[in-house]
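S.K.: Give me a 3D structure for the following:
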Amino acid sequence: MRWISVAVVVALISCGGGGGGGGGDPAPECSVSGKNQFVYEVMKDSYLWYDSVPDVDYTVYSSPDQLLDVLRYPLDHWSYIESKAAFDQYYEEGRYLGMGFSLKFDASQNLWVAFVFEDSPAAVFGFERTDQIISINDRPVSEFHDMTAVWNELYRYTSADILKRADDHTVQTITIAYDNVNIDTVLHKEIFTVGTTNVGYLVFESFIEQSSSELDTVFAEFKAANIEELILDLRYNGGGRMSVAQHLAGLIGGSVTEHGVFQEYRHNENYSDYDDTLLFTNPPNSLGLDVVYVLSTGDTCSASESIINGLNPFIDVILIGDTTCGKPVGMYVKEICDMVLLPIQFRNLNAHGTTDYFDGFSPIHSVDDDLRNAFGDPDEDMLEMALYHIEHGGFPPVITHATPFRKSDVRRKNELHGLRREIGAF
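M.R.: A predicted model of the protein is given here:
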C-alpha cells in the first residue's frame, strides 16, 4: 500500500507541518480501531524510519496518540496528531485558541513574557516582552518545572489569574481568558543606521499561509531604504510551510542565489520516486545579499533551519545566539476523520548535500536570549552582537557567566510539543 500522492508532494510542507491533506490515501474507518489501523499502516509504509517501526497489535491502544508514542523512532521528536479544526485554523487562517503570549524560562528558573501577539487577550491586558511572571493561579513559578506544567495551569480553567512584574517594577494580578488569537508572523521590524550602513532587522515568528504577504511588505520597505545588511531574528520560529521558507530565502538572496538548489527532499527507499528539488526564486524586492545575520535559540527549528542550511552554500550565514533545535526532516499531512496525522516522511538536504543535523546548527557566537530587553532595543544582547559585528567586523571578547542550569536544561524546560510547539505561544 502506497501512502504518498502527487497532490500531497506538490503541497510539500515543511519541517514543521502545514499543507495538503491525504491525497489519494484510503479513507480510514473512524472508530478508534480504524484510526489506529490508519496510523499503524502509514508508519509501516511511508514513515522515514518505517523499517524500525515495531510490530504491535494496534487494536490494544486506547487512542492513535498512544499508539504513535510507541511507534516513533528515537530521533523523531516531532511526528504528532492534532484535531483537523485546530490545525487548519492555524495554518490556513493564522489563528488559534489561546491567550496570545509566549513564555520562556531563563537559566535561573524565572519565567518571562517573550512576545505578545497584537490585539490578543494578553495584549489587551498590557502584557509585554520583559514582563516577569511571578505566579499563576496563586502558584509560584518555582512550582512549574517545565513548560508543560505551565500550559496545564494556564488552561486548567477558562481563565487564569497571573501575577506579573513589569519592566518598571509595578506588580499586578490580571485575570485573562483564552479566545481566538490572530497571529502576527512579523513580530517586529526596524531599520538601523550603523555608520553609513543601513541595516534591516526582522523578528519572524512562523511560516504559515499569511506569512508571504507579510514578508513582501517588510522587504518592500527594506528595499526602499536601501538595506545593505539584514539581521533575521528567528529565535522563536518553530517552522511551518516550506514554500514560505523558499520565498523568504529568495527575498534574502535574490539574484545571488537565483536558480540554485534551496532544498532537496529524500524519502525512504520505497518512495524515492517522490524525491524532489526546490530551487531559489528571485521575488520582487529581493535584497541580493551575500551575507545574512541569523539570531537563534533552541526554538529555532525546522523551516527556520532550512533557511540557514539552504543559504549556507551560497552566502555567509552568521549565526548568533544558541544552537538550533536540530530538525532536518519534514512531514506530510494525513487526514484521519476529524484529526490529522503528521509523520516524518522525508529528509532535507541543501545544495551541498548537508543533512542529518539532528544536533542543530551551532552559533559562531554564543549569546543568551535577553528576555529583559525588548525587540529592537540595541542593548538586547543578541541584537547588540549582530550590530557590533556589522560595525567592527568581529565580536567583542567573550565574558563567561556561571548559571545554575546548563543550556540544555533550559531548552528542555521551554519545550512544548506538536502543533503547540509550532505555534510557540499560549
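S.K.: contacts, neighbours, all on C-alpha from now
M.R.: Will do.
S.K.: helix/strand/coil for Asp273?
M.R.: Three-state assignment for Asp273 (DSSP: H, G, I helix; E, B strand; the rest coil): helix.
S.K.: what do you get for Ala249?
M.R.: helix.
S.K.: Report the separation between it and Leu279.
M.R.: 10 Å (CA to CA, to the nearest Å).
S.K.: what does Leu71 give?
M.R.: 34 Å.
S.K.: the more surrounded of those two?
M.R.: Between Leu71 and Leu279, counted using other CA atoms under 10 Å, the more crowded position is Leu71 (22 against 17).
S.K.: so who does the residue lying closest to the more buried one once chain neighbours are set aside touch?
M.R.: Nearest non-adjacent residue to Leu71, counting by CA to CA, 6 or more residues apart in numbering: Val53, 5.5 Å away. Shown in contact with Val53 (CA atoms under 8 Å, 6 or more residues apart in numbering): Met43, Lys44, Leu71, Arg72, Tyr73.
S.K.: Leaving out the residues flanking it, which one is nearest to the second one?
M.R.: Taking CA to CA, 6+ apart, and ignoring the residues beside it in sequence, Lys44 has Tyr50 as its nearest neighbour in space, at 4.9 Å.
S.K.: before we move on, what about the first one?
M.R.: Once its chain neighbours are removed from consideration, Met43 has its nearest residue in Tyr50; the separation is 5.8 Å (CA to CA, 6+ apart).
S.K.: so who does the one you found touch?
M.R.: Contacts of Tyr50 by CA under 8 Å, 6+ apart are Met43, Lys44, Asn268.
S.K.: run this one through as well so I can compare:
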Amino acid sequence: MKKTLTAGLFLSLFLILSCSKSDDFSIPDTVDPDPDAGVDVQDFMWKAMNFWYFWQADVENLSDAKFPNTKEGSVAYTQFLASESDPGKFFDEKLLFSEDRFSFFSDDYVELTQSLAGISKSNGLMFGLARQAQNNSELYGYVQYIVPNSNATTKNIKRGDLFTGVNGTTLTDQNYISLLFGESDTYTLNMASIADGNVEPNGIDIQLTKEVGLREDPIFLNEVIEIQNDKIGYLVYTGFTNEYDEELNNVFTRFKASGINELVLDLRYNPGGSVNTAVLLSSMIYGTNTKDVFLKALYNDKYQKILDDNDTELRQFFAEKTGKGTAINSLNFKKVYILTTSGTASASELVINGLKPYMDVIQIGETTRGKNEFSVTMVDDRGNNYIYNAERVSKINKNNKWAIQPLLGRNENAEGFSDFTDGLVPNEPLQEDLANLGVLGDLNEPYLAKAIELITGSSAKGIQKTELPIETLTSSKMFTPLKDNMYVTDPPIIW
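M.R.: All right, here's what the predicted structure looks like:
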C-alpha cells in the first residue's frame, strides 16, 4: 500500500514525511564550474533545473550525463555556463523545454517574492490589450478594474474606459511593452472612444504613476444579491494570495450567515497564485472532508522515482482549517457558477478542475488559459535545495539576487484528469463586449446577468447580442513578477 503524503496547511502544499534512511534530504552532488569563471547565476540555474524541472529529461542541456563530475566535465560545464553572459537568455534559450510556456526568471528575488504576497510597484490600473482589427499591428487597451487605494483611483478613469496610445505614440504589438511596462514609472494614456465600431482617440489624456508597495486585496468585491427566491453570493476574486486567506474565510462566514443558496465566483481577471489558497477556497465552497482528494501532484521522472521508491503518493485533500488554524466556513454546496475569460489561469483552473469530481461546476464565459503545471520560487540557497524560504534569506548567495520560477509538476484532480493545456471550455460561452463591458457587481453586467438568468430562469436586461467581442491579446497582469503562475511555497521533500 502506498503511503499518502497529506497536506499541512501552514506548510502550503504537503507535509514533510520521513521515509528514507538518510538523515537529511539534499540534491545529489553534480559537477562544479571553475570558481573564478564568474558564472554563479548560471550554475545555480542549471543545478536547480537539473533536479527539479518537470521536463528535465526532455532537455539535452539538463541531462545528468552531459557534464560528468570529472576534471574534464568541469571544464566543459564551465564553458557551457559561460557561453551566455546574460543569465536571462541562458535560462530561456538553454534550459527550457520547447513546450514550456510559463517558467520564467527574475533578476530580483525580493521583487518576485513580494509579488506573491500581492505587493508590487503599480499604478493600480488593470487592463487588457487587444488588436484593433484582424491582422492589424495596432492595439487598444481596455480597463478591467482598478485596485483600490492606488494612483489610478485618484484619476478620472474607470472600468470600460479605452486607450490607444501612450505619451502620444500609438500602441502596437511592437512597442506596447516598452511604453506600458518599461522603466518609466509615469506615463500618459491617450484615451479613446468607440466610433462606428472602431476604437478611436478622443483627445483626453490621463497621467498615471506607478508607486512602490501597492498591496492588492484579491477580494475585489463580495456581495449578497437577493432576487426572487434566491440569495446569491457574488465574489470577484483577482488572485490567489495566501496573505488574505483569513479575509477570504470571513467572506464565506458572511455568505453562510446570510443564508445564500447559490454562489457566483468571478475569476475573469484571476491569473492564479497559491495552490494552498486554491485548496482553501475550494473547501469553502464544497466542504471540509479531509478524506476527499482535491489533487494529486506529478513530478519529473527523477523526483517521481524517489517518491515511488519510498512508496509515497502525493495527494492534497480538502481542508478544514486555514493556515492560522481558523475553522473553514464551508457552504457545502453541490453547484457553483464560475465566470472565466482567457485570463483565467493556473490556480483558478485548479479550483474548477478540482471541484468537478464533487459538484456541478457551471462555467460561464471564455475558455481558460490552459495552465495546469505548478511552480516554486528558487534562489541560490544550496542548503535548502534552492527553494526560497523567507527565514533563510541570510543563507542566499549574497552575490546572486536572481530567482527562477520553474514548473515542477502537474496537478490531477480526483478522477486523474489534468489534460487541459488548451484550456477549460465553458458550459455557457460568452465573450466580454467592448460596447457593453458593464460595472462589476451590477445586475445588468452581462456575465453576472447570465449567471443570474441560469439561477433564476428569468432573462436579465444585461444579456444581449455581443456587438464588439473582445479578443484579448494580453493583460497588465502578465507583466507583474508573478504573471500567471500557480505556485507552492514548499514542494514535498523526502527526508
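S.K.: TM value for the aligned chains?
M.R.: Here the TM-score for the pair of chains, by TM-score structural alignment, normalised by the length of the first structure, is 0.83; 398 aligned residues with a CA RMSD of 3.3 Å.
S.K.: circling back to that earlier point, which residue in the second structure lines up with the residue nearest to Leu71 of the first structure?
M.R.: In the second structure, Val53 of the first structure lines up with Val59, judged by TM-score structural alignment.
S.K.: so how far is Pro87 of the second structure from that match?
M.R.: 18 Å.
S.K.: Repeat that for Gln304 of the second structure.
M.R.: 28 Å.
S.K.: neighbour-wise, which of the two wins?
M.R.: When Gln304 of the second structure and Pro87 are compared for neighbours, Pro87 comes out ahead with 21 against 18, by other CA under 10 Å.
S.K.: quick one: what's aligned to the more buried one in the first structure?
M.R.: Aligned by TM-score structural alignment, Pro87 of the second structure pairs with Pro64 of the first structure.
S.K.: so what's the nearest residue in space to that match that is not next to it in sequence up against?
M.R.: Of all residues beyond its chain neighbours, the one nearest Pro64 of the first structure is Asn36 (5.0 Å), with distances taken as CA to CA, 6+ apart. Contact analysis of Asn36 of the first structure by CA under 8 Å, 6+ apart lists Tyr58, Thr59, Tyr61, Ser63, Pro64, Leu67.
S.K.: Tell me which residues touch the spatially most central residue of the first structure, please.
M.R.: In the first structure, the residue lying closest to the centroid (CA atoms, centre = their mean) is Gly238, at 0.7 Å. For Gly238 of the first structure, the contact set (CA under 8 Å, 6+ apart) comprises 16, 205-206, 299-304, 421-424.
S.K.: Of the residues you listed, which ones are shared with the second structure?
M.R.: Compared against the second structure with both residues aligned by TM-score structural alignment, their matches' CA atoms under 8 Å, these retain Glu205, Ser206, Asp299, Thr300, Cys301, Ser302, Ala303, Ser304, Arg421, Glu422, Ile423.
S.K.: What count of nearby residues applies to the counterpart of the second one in the second structure?
M.R.: Aligned against the second structure by TM-score structural alignment, Ser206 of the first structure finds its counterpart in Gly239. For Gly239 of the second structure, the neighbour count with other CA under 10 Å is 28.
S.K.: so how far is Ser115 of the second structure from Gly239 of the second structure?
M.R.: Counting by CA to CA - Gly239 of the second structure and Ser115 of the second structure are separated by 11 Å.
S.K.: what's the answer for Asp43 of the second structure, then?
M.R.: Distance from Asp43 of the second structure to Ser115 of the second structure, by CA to CA: 25 Å.
S.K.: and if you look at Asn353 of the second structure?
M.R.: Counting by CA to CA - Asn353 of the second structure and Ser115 of the second structure are separated by 25 Å.
S.K.: what number of residues lie near Phe125 of the first structure?
M.R.: If you count neighbours by other CA under 10 Å, Phe125 of the first structure ends up with 12.
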